[in-house]
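# Show me the folded form of this:
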Amino acid sequence: MTFTVQLSPCQFQPTETVLIGHPNWTVSAVKYLSGIAALKVTGAQVEAIILPWRGQQVWSLAFNGAAVGMHGMTETPAAGQGLLDSFGAFFFHCGLFGTSAPGPGDSHPQHGELPVGTMSQAWIEIEEASRSLTVKGRRDYAKAFRGRYRAEPFVRFSPDVAEIVIGIKVQNLGRAPLPFMYMGHPNFRPVDGAELVWSGDYTAEALRLYTPPSSALEGSTQHALLQALASDPMRHSRFVPGQAIDPEAVFEVDYQADGDGWAHTLQIHPNGTSDAVSHRLKDCPRALRWIARQPDLDAVAIVEPATSWLGGFSVERAAGRVPELTPGRIWRTEMRIGRLNAAETKTRRDLIDRIAGRQETA
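Sure, this is the predicted structure:
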């Protein structure tokens, strides 16, 4: 049996209020001074703050008391109109009329309309059999000469595991085909001395640094670093203490999947534990990686599962890298995000290396 709790903006007040007291979960509601509503979900091994009406961003995430999110520009959500006005969330959905930055001929905002889009509905489901809790939302979007769609993001929590599942379902509600782009954007805190590993080839052909226009690098202290990363992109896979990446480094990454269709990425900490992301390669056949190490912004999106590469909508569509949804059709994807202990990390790394052919299959 599934129990459903509908959410209303009036439930969110400056004083934190418990909405659900459950043997496995505590869910409370609060409204920040900025006016942004937030849900706090607490379980045995996970604590998350979700913005149910604002793109269903996962603002913060902690496993067993250890926060995993980036050091962003704002400690609490700000009420600006764009994503960059409140840049501090652990996770946000990107798309659908553009991901990354707009290119020539584009009008979409940075990372599209999804990150700060207002949800039409929000609710919580608790599944009695599995004891899982899921925060869900729905946004019905319609704009003349662009299209109509329904986006339904979700965040699912399971008891007694240091993992969450983030996903989204998109349905074309219009009468014409809907070209769309999608990217998931999880933002971890980089750990000095950590190593990035993933289920793909460690070659320059499969790991490509995005090179910004030369004018953007003029006078940049990172010009030499970016030149070094372009010639040897694997230099980025270990976080050297004191090594700034300012303003950023962005890579296109080719992945391979396991027998069940999952691709895997780890940030392995010096103590052997790791941050882990697994994504469905069939749904998101491309992936990006973003790193910024500055005094005010310290973040690594160890993988950004995506339908397209880094070009804006016009560039990607011209290259044939923008899928379409026929009327009524549904597209969906999901990501598993967690913290692994040392033994789990070794098992996952062995799987990653087998997928990529870096060791013999047992």
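# From here on, just use CA atoms for contacts and neighbour counts.
OK.
# how many neighbours does Glu218 have?
10 (other Cα atoms under 10 Å).
# OK, contacts around it?
Contact analysis of Glu218 by Cα atoms under 8 Å, 6 or more residues apart in numbering lists nothing.
# distance of it from Ala224?
11 Å (Cα to Cα, to the nearest Å).
# again, but for His269
27 Å.
# more neighbours, those two?
His269 (19 against 11).
# Next one: that one from Leu133, what distance?
29 Å.
# residue ranges of the strands in the stretch 1-150 of the chain, please?
2-6, 17-21, 26-31, 37-42, 46-51, 57-63, 66-67, 91-96, 121-127, 133-143, 147-157 (DSSP state E, counting those that start in this stretch).
# Packing partners of the last one?
It refers to strand 147-157. Taking 3 or more Cα pairs under 8 Å, 6 or more residues apart in numbering; DSSP states H and E as contact, the helices and strands that strand 147-157 lies on are strand 133-143, strand 163-172.
# Please confirm that Glu316 is located within a helix.
Yes. Under DSSP: H, G, I helix; E, B strand; the rest coil, Glu316 sits within a helix.
# what residues are up against it?
Glu316 touches 308-310, 322, counting by Cα under 8 Å, 6+ apart.
# Which among those count as buried?
Neighbour-count burial (16 or more other Cα atoms under 10 Å) is assigned, among these, to 308-310, 322.
# Among those residues, which one lies nearest to Ile166?
Nearest to Ile166 out of the buried ones among the contacts of Glu316 is Ser308 (Cα to Cα; 19.2 Å).
# Could you grab the helix/strand/coil label for the residue nearest to that closest one when sequence neighbours are not counted?
Nearest residue to Ser308 in three dimensions, chain neighbours excluded: Arg321, at 5.5 Å (Cα to Cα, 6 or more residues apart in numbering). What three-state DSSP gives for Arg321 is coil.
# want to put them side by side, so please do this one too:
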Amino acid sequence: MPGQVTLELDPSLFGEREKRVAHSGKLVATAFRYKSGVAGLRVDNGAGTVTLLPFQGQQVWDAVFFGRSLTMKSMFDEPQPTRDYLRTYGALFLHCGGTSMGNPGPTDTHPLHGELPNLPHTDAQLVFGEDEAGAYLDLTGIARDAKAFHHDFVSRPRVRIREGATSLDMAVDVENRAGKPLPFLYLAHINFRPVDGAVLIDSVRDDRADATVRQPHLAQDEDEAVVAYHRAIAADPSSHRTLKAGVPIQPELVQTMKAAGAADGWTHALQRHPNGSGDFVSWRPDDLPYAVRWLTRGPDQDALGLVLPATAAPDGLAAATANRQIVWVAPGAAYRTSFRFGALDPAAANGLEATIKTIRGG
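So this is what the prediction gives:
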């Protein structure tokens, strides 16, 4: 695009000491390396900071706006150099999917959430530009995943950080390089930190008719409070919408919901904080028809997947195949989608809540 400036990111830029690698206006990018060896990129946009992993799945490790981290609590203080999903699980955002996605079912052999979450990126770029909405900085790059006699695809993700904004614009482009159709699945794993007393608001019209709750596997000696929570959800799914302090949710609550869209094709979900502010996700149900809600609260993990927009329910490849939820990408073609998420001040949260109620009422 005219007016864009691109900077190639070389791993040698990322050392033990944080150093500025690029800036334009209020957009400042600094490179560093975690003690674990993972390269990190910190972007200050004048409204807060976003920490990215340019060579490991292009994850958003953390984002801080309005003086608070949006990111889940986890046992990981920093990312680890591995493709094992659960051995480095603490990011605000991960691309999930590929030739599989979700929790492997009884007959599945694929890794948890597929190839994309920690996919190594051989190249990464920063792109500075400006459009009708103002100045921005993109992190993008290319990663290839190939397996003989199985698949060959190239992923081109992009996260756009706008000057002075408190949200992130995400896009993903996955091209099928193989000579046969690619069976593809995708889920945007956005992990907010839950807020006690918050209310979850979305365009799901009927929690009983338009939401399916996955039955958890509870240990025989499970805490009585955990059992009571899951029994309450089974009796009244809408009861999960208020996050009550001190209520353990383990191992997790997983709901797959049908969310209504607006005339412009978009829909939204909001975690409304007691002080009126909020966290949000916006996506297009035509691209990502399954609104997955994921919630876990305990001493080691405290996380809210307000909505994880997805092409399928997160129940593994066999279930997605049986339920005809696979997206088939022709040779040379690509799957593309975009979405956004972030934080809102009370006035913006008021406006989004009104929009959601209009969609749900319509």
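# ok so, going back, out of the helices and strands packed on strand 147-157 of structure 1, nearest to His93 of structure 1?
Nearest of these (Cα to Cα): strand 163-172, 8.3 Å.
# sorry, back to before: counterpart of the residue nearest to Ser308 of structure 1 in structure 2?
The equivalent of Arg321 of structure 1 in structure 2 is Gln325 (alignment by TM-score structural alignment).
# if I pick its match, what's in contact with it?
311-313.
# same check, this time on Arg280 of structure 1
261-263, 333-335.
# what's the distance between it and Tyr210 of structure 1?
23 Å.
# burial of Cys94 of structure 1, as a residue count?
Counted with other Cα under 10 Å, Cys94 of structure 1 comes out at 24.
# which residue in structure 2 lines up with it?
Checking TM-score structural alignment: Cys94 of structure 1 goes with Cys96.
# Please apply the same query to Ala176 of structure 1.
That one, Ala176 of structure 1, aligns with Lys180 by TM-score structural alignment.
# How much space separates that match from Gln4 of structure 2?
In terms of Cα to Cα, Lys180 of structure 2 sits 35 Å off from Gln4 of structure 2.
# which one in structure 2 is aligned with Arg139 of structure 1?
So Arg139 of structure 1 corresponds to Ala143, using TM-score structural alignment.
# Equivalent analysis for Glu16 of structure 1, please.
Per TM-score structural alignment, Glu16 of structure 1 is aligned with Glu18.
# Touching, its match and Tyr34? I think so.
No. Under the criterion of Cα atoms under 8 Å, Glu18 of structure 2 makes no contact with Tyr34, lying 9.8 Å away.
# so what's His185 of structure 1 up against?
91-94, 301, 303-305.
# Name the SS class of the nearest residue to His151 of structure 2 once chain neighbours are set aside, please.
Once flanking residues are discounted, His151 of structure 2 sits nearest to Ala178: 6.2 Å by Cα to Cα, 6+ apart. Classification of Ala178 of structure 2 by three-state DSSP places it in coil.
# For Leu94 of structure 2, see how far away the residue lying closest to Val174 of structure 2 once chain neighbours are set aside is.
Among residues not flanking Val174 of structure 2 along the chain, Ser155 sits closest, at 4.4 Å (Cα to Cα, 6+ apart). For Ser155 of structure 2, the distance to Leu94 of structure 2 equals 13 Å [Cα to Cα].
# rewinding a little: contact partners for the match of Arg139 of structure 1?
Ala143 of structure 2 neighbours (Cα under 8 Å, 6+ apart): 119-123, 154-156.
# Check Leu52 of structure 2 too.
40-43, 58-62.
# Can you tell me which of the residues you listed has the most neighbours?
Most surrounded of these: other Cα under 10 Å gives Gln58, at 29 neighbours.
# What is the aligned counterpart of that one in structure 1?
Under TM-score structural alignment, Gln58 of structure 2 pairs with Gln56 in structure 1.
# Surely its match and Phe92 touch.
Yes. Here Gln56 of structure 1 reaches Phe92: they are 7.4 Å apart, a contact under Cα under 8 Å.
# Run through the residues that contact the match of Glu16 of structure 1.
30-33.
# Ok, Gln58 of structure 2 next?
Gln58 of structure 2 touches 52, 94, 118, 121, 140, 157, counting by Cα under 8 Å, 6+ apart.
# Which residues are in contact with the last one?
Right, the one you point to is Pro157 of structure 2. 58, 140-142, 170-173.
# Now the aligned partner of it in structure 1: closest residue in space that isn't a chain neighbour?
Per TM-score structural alignment, the equivalent position to Pro157 of structure 2 in structure 1 is Pro153. What sits nearest to Pro153 of structure 1 in space, not counting adjacent residues and going by Cα to Cα, 6+ apart, is Ile168, at 4.0 Å.
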